[in-house]
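>>> Here is the input, now give the coordinates:
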Amino acid sequence: MKTITKSEVAVTTALFLLISSLVLILLLSGCTYERIEGNNHLTNEMRNSDPFDEVISFGDFQVNILPDSVTTLEIKAESNILPYLYTISDGSTLRIGYRNGFNIHAHFPVEVIVHTPHARILRLQGSGSIKCNGFNEPDVKLYLSGSGSMNCGFSAGSLKAEIAGSGEMELSGSVTSSDFRISGSGNIQSLEMPQKSCSANISGSGDVYVAASEQLDVHISGSGNVYYSGEPQISSSISGSGKVKKY
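All right, here's what the predicted structure looks like:
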């Protein structure tokens, strides 16, 4: 039986690493994105859409959602950017984003104005913004991932709002109960949204501001704080330096 020497093992290992590196370089070279530079020519485009009650925005768009009896979309952007912006509805969810394979460099913010009878679930991923006012829904769910912002005003029975990252939520209107969750340094400001009961769960350094009249349940892991107004019964479970404070 032939004995494999240490030098042969070293050569084999070196060849393997060299081949792996070459393969990786070839793969990465095929993943370059075409750069699309905005032409500074702002224009409006109207788009039709199937009905939906959920909106997902991927990117740095300024999305403004307005209550209406019909479902239409208005896009404000540079004319050569518009073809690369998709707005797709599958009958329940509207998705807004840029087509894959392109590096879009817009000189002006891209604004998407959404007219819809319902807005029950809103998701923002990235550094953009979502504004939503005037809706009356039985339950609402808000999800923010990244550094973006959401400014929403509505009436609802129940509200679930989650932040993962450094994003900001500013909420107004009225709800019966809420479930707030923060993972990271984001903040939820809801002092202008009176409610009977609230459950606030913070993991990290983010803060929750809430107006609760009957019950406030707090779970904090980290340095985040819960600031409250009203006279609710309070139950708390805290590990870290976070606190529950009267506002």
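
>>> Please count neighbours and contacts with C-alpha atoms only from this point.
Fine.

>>> count of neighbours near S57?
25 (other C-alpha atoms under 10 Å).

>>> And for E54?
By other C-alpha under 10 Å, the residues close to E54 number 20.

>>> Please list all residues in contact with it.
92-94, 119-123 (C-alpha atoms under 8 Å, 6 or more residues apart in numbering).

>>> Looks like G97 contacts L82 (just checking).
No - using C-alpha atoms under 8 Å, G97 is not in contact with L82, being 10.9 Å away.

>>> in terms of contact, does P232 touch A212 like I think?
Yes - the criterion here is C-alpha under 8 Å, and P232 meets it with A212 at 5.9 Å.

>>> So for these two, which sits in the more crowded spot?
Remark: of P232 and A212, A212 carries more neighbours, 26 against 17, as counted by other C-alpha under 10 Å.

>>> looking at this, the more buried one is in a strand?
Yes - counting by DSSP: H, G, I helix; E, B strand; the rest coil, A212 is part of a strand.

>>> that older thread, determine the residues that are contacts of both of P232 and A212.
S197.

>>> Neighbours of Y84, how many?
16.

>>> what sits against it?
Y84 neighbours (C-alpha under 8 Å, 6+ apart): 98-99.

>>> ok, and the most crowded of the contacts of E54?
A119 (26 neighbours).

>>> Also this sequence, please, to line up against the first:
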Amino acid sequence: MKTTAIAFFMLLFASVSVFAQKELVTGSGTLKKESRSASSFKSISTSGSFNVYITPGSGSNIEIEADDNLLPYIVTDVENGELQLHVKKGYNIKPTQKITVNVSMAEVKSLAASGSGGFYSKGTLKGDKVELGISGSVIIDMDLKAEKLEIGVSGSTKIALKGNVTKVEYGISGSASVDALALQSESVEVAVSGSGDLAVFAEKKLDISISGGAKVRYKGNPSINQSSSGSAKVTKID
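Now for the predicted structure:
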């Protein structure tokens, strides 16, 4: 399995944190929307608790809804085609409600998140090779059309996928839950450790490597190459 991107994200999120005293800013309770201009981006990375809603379309529009006094502490930078969402250095924020970020993207290349929050599609997102790198307690709910999808997950992430992707690769550790029965795929590769629970659709080929108490359920009639240890289970869904 080619897991270069997955390995990159896992190393990124496993890096050692440096603890420092930060000023806490509590939300006012008054929500406000703020539009921000940005250069074009095909990738998004978040650090913190941001709920990102992605609409397919031209342009790279950004709209943030949060407590009005927290908006100045929410940073939106674009570097090398990647939108980076994070809290201003030296501060922690405590919102009274979920922070919502609405963006539009003509094409998706990669999405990465650490912490909490999530990525949600509002329509079918398109890309050639799409990479997802997730760490923490993140929710993913997406409709995708792509040639290839690579997913690297650690933690208790919940993922729901639908659409059409020719080849999908999953690298899962921890207690992640994946429901991709509605994601039509020809070839699927699964590598799971821990107590992950995956449900996938594979039309032609399914490669599985699982350990621990992981569970993999699948639909379709693929040829199967399986390696498992511990109490891991693989089950076909009729």
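
>>> re earlier: could you dump the contacts of E54 of the first structure to a markdown table with distance to G186 of the first structure and secondary structure?
Output for those, formatted as a markdown table (distance: C-alpha to C-alpha, whole Å; DSSP: H, G, I helix; E, B strand; the rest coil):
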| residue | distance to G186 of the first structure | secondary structure |
| --- | --- | --- |
| S92 | 28 | coil |
| T93 | 25 | strand |
| L94 | 25 | strand |
| A119 | 23 | coil |
| R120 | 22 | coil |
| I121 | 19 | strand |
| L122 | 17 | strand |
| R123 | 15 | strand |
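
>>> Would you mind checking which of these is nearest to Y86 of the first structure?
L94 (9.9 Å; C-alpha to C-alpha).

>>> can you tell me how far the closest one sits from S149 of the first structure?
For L94 of the first structure, the distance to S149 of the first structure (C-alpha to C-alpha, to the nearest Å) stands at 19 Å.

>>> before we move on, what about V114 of the first structure?
Computed as C-alpha to C-alpha, the V114 of the first structure to S149 of the first structure distance reads 17 Å.

>>> How about R99 of the first structure?
R99 of the first structure is 23 Å from S149 of the first structure, by C-alpha to C-alpha.

>>> Which one's more surrounded, the two?
Legend: neighbour count by other C-alpha under 10 Å for R99 of the first structure and S149, higher for S149 (25 against 12).

>>> Once you drop chain neighbours, what's closest to the residue mapped onto the more buried one from the second structure?
Mapped onto the second structure by TM-score structural alignment, S149 of the first structure lines up with I139. Spatially, and ignoring its direct neighbours in sequence, I139 of the second structure is nearest to G118 (4.5 Å; C-alpha to C-alpha, 6 or more residues apart in numbering).

>>> Check T76 of the second structure too.
Excluding the flanking residues, the one nearest T76 of the second structure by C-alpha to C-alpha, 6+ apart is L85, at 5.0 Å.

>>> Is the one you found in contact with I74, as I believe?
Yes - counting by C-alpha under 8 Å, L85 of the second structure touches I74, with 7.2 Å between them.

>>> Could you pull up the residues touching the alignment partner in the second structure of L191 of the first structure?
Using TM-score structural alignment, the equivalent of L191 of the first structure in the second structure is L181. Residues near L181 of the second structure by C-alpha under 8 Å, 6+ apart: 161-162, 199-201, 218-219.

>>> let's go with 10 Å and repeat that
160-163, 198-202, 217-220, 237 (C-alpha atoms under 10 Å, 6 or more residues apart in numbering).

>>> How about F154 of the first structure?
Contacts of F154 of the first structure (C-alpha under 10 Å, 6+ apart): 119, 132-137, 140, 171-175, 193.
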